[in-house]
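Asker: turn this into a structure:
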Amino acid sequence: MLRVLAVDDEEPALAELLFLLRADPRVRSAEGVLEAAEALRRLGLRGPDGAADVDAVFLDVRMAGLGGPDLARLLAGRAEPPRVVFVTAHAEREEYALRVPGLPVVDWLLKPVRRERLAEAVRRVAELVAADRAPHPGRCGVRSPADGVAVEGEGGTRFLPVADITRAEAHGDHVRLYTRQDSHLVRIPLSTLEECWRAKGFVRIHRRHLVSLARIDALRADGGRLTVRIGASVLVVSRRSARELRDRLVEKATTNPPVNGR
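Answerer: A predicted model of the protein is given here:
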């Protein structure tokens, strides 16, 4: 079932949208806020399992201050952005679609929102979220987790061995994979790679970064901030990830002690 956040700066419209959402059996919870700033704060919360606790955001397009497309653009840069449904009183779909490139907007609803039309939007969101959650063969975008990730290059599609990957960085609903020589953009959630590659020695150090422990060149603590260096890249380790990173490094050192004192 879906966890939904509705954002509209007009209280009557927000109340009506929440009423309709809560009446849909596929919606487990629906909360509402009257401004984008409060929505950003609410969307920063995490559930008990560490995952984002909002599956979809129903966004009014025109709001005072930060508008719906502006908020959607900010959400698109997150590691695991929620699904977005725009709600508007104007026939402006094409105009705003151009202003939010790369954001997978699930649907557009015209005010006043009709129950039947909202049900269709919820159905679309529910199907996408269910597909994200469901485990299935090839979920990691590979033939098996030990093989590699399918990437596009000048010579066509090839499989990039996991052992060649130094780190992965989330870019909206894509991930950029880095090797010592180059990088590749693939459409795989970072959370999926984290799950599939944990046994391969990868650890999440930030909401946007997954790194190979074997490829870390240096670990540094400066003024309470922990960073890792991989080649020329210096990445900040989030406070919530610092403990796990240290534990994994200690585990690695214990499991693979240096040979001949080196």
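
Asker: contacts and neighbour counts: CA atoms only from here.
Answerer: Will do.

Asker: how about the contacts made by the residue positioned nearest the centre of the chain?
Answerer: The centroid of the chain falls nearest to E80 when counting by CA atoms, centre = their mean (1.1 Å). Contact analysis of E80 by CA atoms under 8 Å, 6 or more residues apart in numbering lists 52, 172-173, 189-191.

Asker: let's see this one next to it:
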Amino acid sequence: MNATPPLKVLLVDDEPLARLRMRSLLEACVDPRAEVVAEAAAASQAQAWLREHACDLVLLDVQMPGPDGLQLADALRERTAPTGLPAIVFVTAHAEHALRAFELDAIDYLTKPVRRERLQAALARVAQRLAERAAAQAQLQQQQGATAGGEAASADVVIVNDRGRLQRVPVAEVLYFKAELKYLTLRTAQQSLVMDGSLSDLEQRLGERFLRVHRNALVAKAAVRELERHAPTDFAELEGGEGAEGWAVRIAHVNEWLAVSRRQVAAVREALAQGAA
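Answerer: This next block holds a predicted model:
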């Protein structure tokens, strides 16, 4: 018998029949198991429920009357909670929002009609993400305890599972993390590694050493070298959305440019000023 507690799921879909079918599919999933703890027919209902309750996963329809699923996910990213944000898996009949969904740290993106095997794979990814988050929090607490005891904080590392090979990367060597669809890219001066994880989780763990310059990028403040305004066509990631104004930051050692959202320009300037002080 599997003693692992089931994943606690919030279903958000404006169609009752769609919620009923998803509930039935979840009941058929066995590894990991999942339990629907609440349902919501609108983003506002889901947000109200999440203010008072916690869950492991939000299965979120994209297209709904009023605020849509993408807007709800964006609002949840702004929320802070001691237990962290729930994982998000989008469910929709259309695939054109997939890139935007992963920029919002979604773990997966399911298209209707959802197959049980595909849902089971998404649940497995959620369970893995939650386990990694718990391990990262435990590691952070251990490191904080070691620092308080006078040990060097430079032992802080990121554990990367790159195609089955575990690698310890010192945080001091990391230039940036960037969301690339379902995965993250960790960039150092010497290499690029693909890893699973969430920018939101990393941002919370790494604290003031890193700066969220864009929805899809978390940059080490020490690696910020230059901020410039460029034509939006200079960078693929600057096409539309937050990067439409054309701001970008140059990263030390690799001389790469990353898009900067309009609301983060002031924070990047402050990081540059602190580095020059």
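
Asker: is L175 of structure 2 in contact with R225, as I believe?
Answerer: No - here L175 of structure 2 does not reach R225: they are 11.2 Å apart, not a contact under CA atoms under 8 Å.

Asker: of those two, which one has the most company?
Answerer: L175 (22 against 18; other CA atoms under 10 Å).

Asker: residue in structure 1 matching that one?
Answerer: Under the alignment (TM-score structural alignment), L175 of structure 2 maps onto T166 of structure 1.

Asker: go ahead and confirm that match touches R176.
Answerer: No - using CA under 8 Å, T166 of structure 1 is not in contact with R176, being 10.9 Å away.

Asker: from the contacts of E80 of structure 1, which is closest to G68 of structure 1?
Answerer: Taking CA to CA as the measure, G68 of structure 1 lies nearest G172 of these, at 16.8 Å.

Asker: let me see the contact set for the closest one.
Answerer: With CA under 8 Å, 6+ apart, G172 of structure 1 has these contacts: 75-81, 103.

Asker: got a quick PyMOL command for the buried subset of those?
Answerer: Buried residues within those, by 16 or more other CA atoms under 10 Å, are selected in PyMOL with:
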select buried, resi 75+76+77+79+80+81+103
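
Asker: mind putting the contacts of E80 of structure 1 into CSV with secondary structure and distance to L213 of structure 1?
Answerer: Shown next, in CSV, are these (DSSP: H, G, I helix; E, B strand; the rest coil; distance: CA to CA, whole Å):
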residue, secondary structure, distance to L213 of structure 1
A52, strand, 25
G172, coil, 24
D173, coil, 24
P189, coil, 20
L190, helix, 16
S191, helix, 17
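
Asker: counting neighbours, which of the residues you listed comes out on top?
Answerer: Going by other CA under 10 Å, L190 tops the contacts of E80 of structure 1 with 26 neighbours.

Asker: measure the alignment partner in structure 2 of that residue to E15 of structure 2 for me?
Answerer: Alignment note: L190 of structure 1 maps to L199 in structure 2; criterion TM-score structural alignment. Distance of L199 of structure 2 to E15 of structure 2, given as CA to CA, to the nearest Å: 31 Å.

Asker: quick one: the helices in the stretch 101-250 of structure 2, in order.
Answerer: Along the stretch 101-250 of structure 2, counting by DSSP state H, counting those that start in this stretch, helices occupy 116-148, 199-206.
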